[in-house]
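> Below are the sequence and a predicted model for it; my questions follow.
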Amino acid sequence: MRVMVIVKATTDSEADKMPSTELLAAMGQFNEELVKAGIMQAGEGLHPSSRGKRVRFSGAKRTVIDGPFAETKELIAGFWLWKVKSMDEAVEWVRRCPNPMEGDSEIEIRQIFEAEDFGDEFTPELREQEERLRAEIEQQAGKAK
């Protein structure tokens, strides 16, 4: 199963306060462990919401909203994509993670939908399209290296 591991924002991350060298080194070591274990597929930190945008949808109308966004506890400071055997395994890895912030922080784990989760609504044609797009993404990623 694949999961997205979401590092929640804090007032410090939203204020664009950079992590210490020690924290960066500890997170780098943790990422090394994830890669060696075959768990980590991707992971990135995000700039504060003051540099972000939101697009609100209402029928055919689109409204662009500039950051910063209010509820810090609802914002994301970074993420990983992991491939694990179970949610319990993901929890165990998160328990080993260095605290991603200087103070209190929170990490959320969410399972990623797989094709079989969509049932009959995900027709053979849609499955073929999904597979083709994934292959194209992998090919583009290979060229970018």
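Everything's here; your move. Numbers count the residues shown, from 1 in each chain.
> Going by C-alpha atoms from here, please, whenever you check contacts or count neighbours.
Noted.
> Could you state which residue of this structure sits nearest its centroid?
In the chain, the residue lying closest to the centroid (Cα atoms, centre = their mean) is Phe79, at 3.1 Å.
> ok, second structure coming up, stack it against the first:
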Amino acid sequence: MPRFMLIMRATDEALAQMMATPFEEMLEKVGRFNEEMIKAGVLVAAEGLDDPSQGVVVDFSGETPVVTDGPYGETKELFGGFYVIDVASKADAVEWARRLPAMTGSKCEIRRVPTIDEFPQDNEWVIKELAWRERTGQV
């Protein structure tokens, strides 16, 4: 089955609304949604991200990479977390995304995650990655 990433994006307003929501209430909403995906057998991974101000950006626009603290660009350009789900189709991924416990003003971008078997299997780097995946129990 194909895998899809649901990328969570929030506007400044949605982020403010989320920050105003009691933490226990947020955990309850997200926990119930996660439990639905686990019971349905579609959840592969799910992670939230720390505050963008705690991040670091490595910018490759010049000859030498430049490292800066804090978020890159506007906060509306940042994503706050993701789910990776294993479903039969993009339509199924859309249906799961529609059920997300997201704040008003949030968006969810859906992108298919290609699998390693879609790349040339005789490529030296693909062969090395497959060997690493096998050594680490990912295959």
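Perfect, I can see it now. In this text, all values refer to a predicted model and were calculated from it rather than measured experimentally.
> rewinding a little: out of everything not next to it in sequence, what's closest to the residue nearest to the centre of the first structure?
Closest residue to Phe79 of the first structure apart from its sequence neighbours, by Cα to Cα, 6 or more residues apart in numbering: Ile6 at 4.6 Å.
> isn't there a strand covering the one you found?
Yes - per DSSP: H, G, I helix; E, B strand; the rest coil, Ile6 of the first structure lies within a strand segment.
> How many residues are close by it?
20 (other Cα atoms under 10 Å).
> what's the answer for the one 5 residues further on, then?
With neighbours defined by other Cα under 10 Å, the count for Thr11 of the first structure comes to 13.
> Not counting sequence-adjacent ones, nearest residue to it?
Take Thr11 of the first structure and drop its neighbours on the chain: the residue closest to it by Cα to Cα, 6+ apart is Thr72, 6.6 Å away.
> For whatever residue of the second structure lines up with the one you found, list the residues it contacts.
Aligned counterpart of Thr72 of the first structure in the second structure: Thr75 (TM-score structural alignment). When contacts are counted by Cα atoms under 8 Å, 6 or more residues apart in numbering, Thr75 of the second structure touches Thr11, Asp12, Pro52.
> mind checking how far Thr75 of the second structure is from Val67 of the second structure?
Per Cα to Cα, to the nearest Å, Thr75 of the second structure is found 18 Å from Val67 of the second structure.
> Kindly report the same for Val57 of the second structure.
From Val57 of the second structure to Val67 of the second structure the distance is 6 Å (Cα to Cα).
> So those two - more neighbours on which side?
Applying other Cα under 10 Å to Val57 of the second structure and Val67 shows that Val57 carries more neighbours, namely 14 against 11.
> Under a three-state scheme, what state does that one occupy?
strand.
> returning to what we had before: state whether the residue nearest to Phe79 of the first structure and Ile109 are indeed in contact, as I suppose.
Yes - using Cα atoms under 8 Å, Ile6 of the first structure is in contact with Ile109, at 6.2 Å.
> which ones are touching the residue nearest to the centre of the first structure?
Contacts of Phe79 of the first structure were listed using Cα under 8 Å, 6+ apart, and they are Met4, Val5, Ile6, Val7, Gly43, Glu44, Gly45.
> which residues touch the longest helix anywhere in the first structure?
The longest helix of the first structure (DSSP state H) is helix 124-144. Here helix 124-144 of the first structure makes contact (Cα under 8 Å, 6+ apart) with Ala115.
> Could you pull out the helices in the first structure for me?
11-14, 21-36, 87-96, 124-144.
> out of these, nearest to Phe118 of the first structure?
For Phe118 of the first structure, the closest of those is helix 124-144, at 10.3 Å, according to Cα to Cα.
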